[in-house]
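Participant: Provide a 3D model corresponding to the input given below.
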Amino acid sequence: MLQESVKRDHYKAAMMEKLHSRTAVIGVIGLGYVGLPLAVEKAKAGYHVIGFDVQASKIDMVNQGVNYIGDIVDEDLRAMAQSGQLRATSDYAFLKEVDAVAICVPTPLDTYRQPDTSYVEQSAREVARFLHPGMLVVLESTTYPGTTEELVKPILESSGLTCGEDFFLAYSPERVDPGNRTFNTKNTPKVVGGVTDACSQVAEALYREVLDGSVHVVSSPAVAEMEKIYENTFRHINIALANEMAILCSRMGINVWDVIEAAQTKPYGFMAFYPGPGLGGHCIPIDPFYLTWKARKYNYHTRLIELAGEINHAMPEFVVQRIGEILNERKKPIHGSTVYLLGVAYKKDVDDYRESPVLEIIGLLEQRGARVWVSDTHIPSFKRQGKLCECVPLTSERLAAADITVITTDHSGFDYERIAASSAALFDTRNAMRELQKPERYYLL
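Facilitator: Sure thing, here's the model as predicted:
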């Protein structure tokens, strides 16, 4: 026992020194919306960083200093790549050179809405092949409570090394909010939970050296995993409440946006959430269902989460229903009408359309026989049901030709004055026109 303690303390001290002296080599597996910003920040902090990904296009772009993530400053990536501080590869053998590695791979749901941890498992197997004494492994992918200790730890220990003695393992959830101009990877507070105290201490030291935001250490990986799910479930449920209020206010002839604006004048006990055409992105529509799946193992039914999911999932149908009602007022059926959707991205000023509710709105409109046009200031083309769809340029002529224009994403780059002036009918699902002159034939969600 004493020998194990001495060995652990030796590895911990050596790792702490490498982190403090910036001699540690850091690996990041998965160079997407989470991994690439983290890799850039670690390189900017003075560490040599190796990024790992299975997509050759991403590897080539990183090595050439070409940015493909909106939240990264182009010059930062270019400078790190040109200086050699950051390089990318698909060869996991380079993990032999790495002192610490963060796993930032996708964790989607499968067709049965159960967690698909295959990317995490595969990454852990690759790390296990090249795991060496003193190495730090941090899982950042959003997942269900227990993943780090029940799934990742056994895979890593299959190498013959012991967690907490020979290597360090922790969970630290990503907190990426694409398009947020105030909080980013660098300044957002970080939560860390290690398998042992030594694991927590080493992981905490890494993030304190790299980030400006505070580091909050919790008692276990499971607490950190549950904390992340709680964050996103909180938003999931409150957005569902806002959406349900919007549906009810629509039927009652009440402006839901005015209601929310009035409610948030209360200085305590209220936080504003806003309705919209549905939930999108890779977090809020997906993460809460990791918890509902896990809860079944404990014979517990997460009724509130699942009800919120039903409400949010029904919003595209509600939007299409409102489009039909507006067209009906103008003595036009959906069938044969041209519906012009402004925005396919799931949120304002991003180029990400993963899980975007607009994709479902397009499908529902086409099922009803509508012709659908889409414009987006950030996305020139997108895939829906495996088919490549091209966005069209936004023109006054096209606005005038459409039977109804629908603001589905409130991008800053849209010319709302022209949209208001040229649209035959305008349906605003995002309250994008709140500070502008409202045109005649204007309808609000």
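Participant: CA atoms for contacts and neighbours, from now on please.
Facilitator: OK.
Participant: Enumerate every residue touching His48.
Facilitator: With contact taken as C-alpha atoms under 8 Å, 6 or more residues apart in numbering, His48 is in contact with 23-26, 42, 84-86.
Participant: Just the buried ones out of these, please.
Facilitator: 24-26, 42, 85-86 (16 or more other C-alpha atoms under 10 Å).
Participant: Please generate a structure for the following sequence too, so the two can be compared:
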Amino acid sequence: MREKLVVVGQGYVGLPLAMRAVDAGFDVVGIDLDEWRVKRLNAAESYVEDVGDDLLAAAHRSGRYLASGDYADAEGFDICVITVPTPLREGVPDLRHIGSAGESIAPLVRRGATVVLESTTYPGTTEEYLRPLLEEGSGLQAPEDFFLGYSPERIDPGNPQWRLDNTPKVVSGLDGASLERIGAFYGRIVQEVVPVSSLQVAELCKLLENTFRHVNIALVNELSIFAQQLGIDVWEAIDAASTKPFGYMRFTPGPGVGGHCLPIDPSYLSWKVKRSLGHNFRFVELANDINDHMPDHVVHRLILGLNRRSKSIKGSRVLLLGLAYKKNAGDCRESPAIEVARALWKLGADVRAADPHVDDSLLPPGIEIVRPTGRELALADAVVILTDHDCFDYELVEQMGAFVFDTRNRCRGPNVERL
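Facilitator: Purely as a prediction, here's the structure:
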């Protein structure tokens, strides 16, 4: 008899997991409270880049996948994985989505069932927050009656090399039996499982991974500011340093950090340290300050560049290339490029933007979406490269842009200034 898996949340983490589980032979129910998502999923129309329509259609044809907004369809599950967002609200971790998922799934927890949290959160969440919700709603106790664990998601949307199946998966359990059960489940989904000794170690692992990236991006962002003022090409220095085969990892500057993780996850760790120990996590707070101000720095550099060309930012036509927060990612809501666009619009610039990956309904007012044609590039007083999508013709940008401000090191020429 096939096992029934419920995946709560069908976003960029939950949907790839659901598809892999179908391939592994599970009967999968993908729960999502967004009616638009459920409708599209059941029509085999994917909105997640890592899951193509053909893969979704194949899952439906197998008879082993159903998208639903009704928790009643989760009844009788053997394993439930929670992959819901964990945003910040006024600097404080917002666990309402985990709480809602836990309360909704709790009455359906049976003896011998397994619940795994994948949402990024602070150490202690699974045991101190989710466990009581599940126990109260089910009338059962963990680990005596059901298994409970945490496994941090490691999805990098749009990465063709490292996918869910070939990225090592850290797993943890409330006790040894939970760890064994959860390790066996993910062993059917991914190539390598990495067990750790406790839920808190696994929770800290995820925050460590993203904090590492966050502080190193802040380092090169601040370095880029000072290098430009010193008249040094920071990009050439980074290229040179990257030839060192040991003791160095390449990070590059940009207009800020965006997405669901980097701007948020380190703050979860900082909040936990402050709340539990009464200390400030100075590295994280400094990195937040640097990265949060990079959009302002980009706008400042653009204003200086236009001034050198006897132009005012007010009334200037500015074409932004790339609004999503990373290559080939479509979500621009957490993008520093949007902050740049808003700031330019408030300063009176005529803001146009090109990004084939974003839904223009998500954009703030005052931004006109255009195609980056030669004519559009030539009409712009300034072209700003904010996300280096591979679909852009950078040779054309170099040829037609009167002034190109490049935050991603894709262009060269006398008309190009780089971050």
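Participant: that older thread, looking at the contacts of His48 of structure 1, which are in helices?
Facilitator: Judged by DSSP state H, helices contain the following of the contacts of His48 of structure 1: Lys42.
Participant: Any idea which residue is closest to the centre of structure 2?
Facilitator: Taking C-alpha atoms, centre = their mean, the centroid of structure 2 lies closest to His260, which sits 3.6 Å from it.
Participant: Map it across to structure 1 for me.
Facilitator: Aligned by TM-score structural alignment, His260 of structure 2 pairs with His282 of structure 1.
Participant: Which of the buried ones among the contacts of His48 of structure 1 sits closest to Tyr68 of structure 1?
Facilitator: In terms of C-alpha to C-alpha, no member of these lies closer to Tyr68 of structure 1 than Leu86, at 15.2 Å.
Participant: Against Ser100 of structure 2, how distant is the equivalent of the closest one over in structure 2?
Facilitator: Mapped onto structure 2 by TM-score structural alignment, Leu86 of structure 1 lines up with Tyr65. As for Tyr65 of structure 2, its distance to Ser100 of structure 2 is 23 Å (criterion: C-alpha to C-alpha, to the nearest Å).
Participant: Kindly report the same for Pro107 of structure 2.
Facilitator: Pro107 of structure 2 is 12 Å from Ser100 of structure 2, by C-alpha to C-alpha.
Participant: Which one of those two is surrounded by more residues?
Facilitator: Pro107 (18 against 14; other C-alpha atoms under 10 Å).
Participant: Tell me who's in contact with the more buried one.
Facilitator: 134, 137-138.
Participant: Looking at structure 1 now, which of these still hold up?
Facilitator: Contacts conserved in structure 1 for the contacts of Pro107 of structure 2, counting by both residues aligned by TM-score structural alignment, their matches' C-alpha atoms under 8 Å: Ser138.
Participant: which one of the contacts of Pro107 of structure 2 has the most neighbours?
Facilitator: Neighbour max across these (other C-alpha under 10 Å) = Leu134, 26 neighbours.
Participant: Contact partners for whatever residue of structure 1 lines up with that residue?
Facilitator: Using TM-score structural alignment, the equivalent of Leu134 of structure 2 in structure 1 is Leu156. Leu156 of structure 1 makes contact with 124-125, 127-128, 131, according to C-alpha under 8 Å, 6+ apart.
Participant: mind redoing it with 10 Å?
Facilitator: Applying C-alpha atoms under 10 Å, 6 or more residues apart in numbering, we find Leu156 of structure 1 in contact with 121, 124-131, 137, 162-163, 167, 169.
Participant: JSON lines for the buried ones among the contacts of His48 of structure 1, including distance to Ser57 of structure 1?
Facilitator: Converted to JSON lines, the buried ones among the contacts of His48 of structure 1 look like this (distance: C-alpha to C-alpha, whole Å):
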{"residue": "Ala24", "distance to Ser57 of structure 1": "27"}
{"residue": "Val25", "distance to Ser57 of structure 1": "23"}
{"residue": "Ile26", "distance to Ser57 of structure 1": "22"}
{"residue": "Lys42", "distance to Ser57 of structure 1": "22"}
{"residue": "Gln85", "distance to Ser57 of structure 1": "20"}
{"residue": "Leu86", "distance to Ser57 of structure 1": "16"}
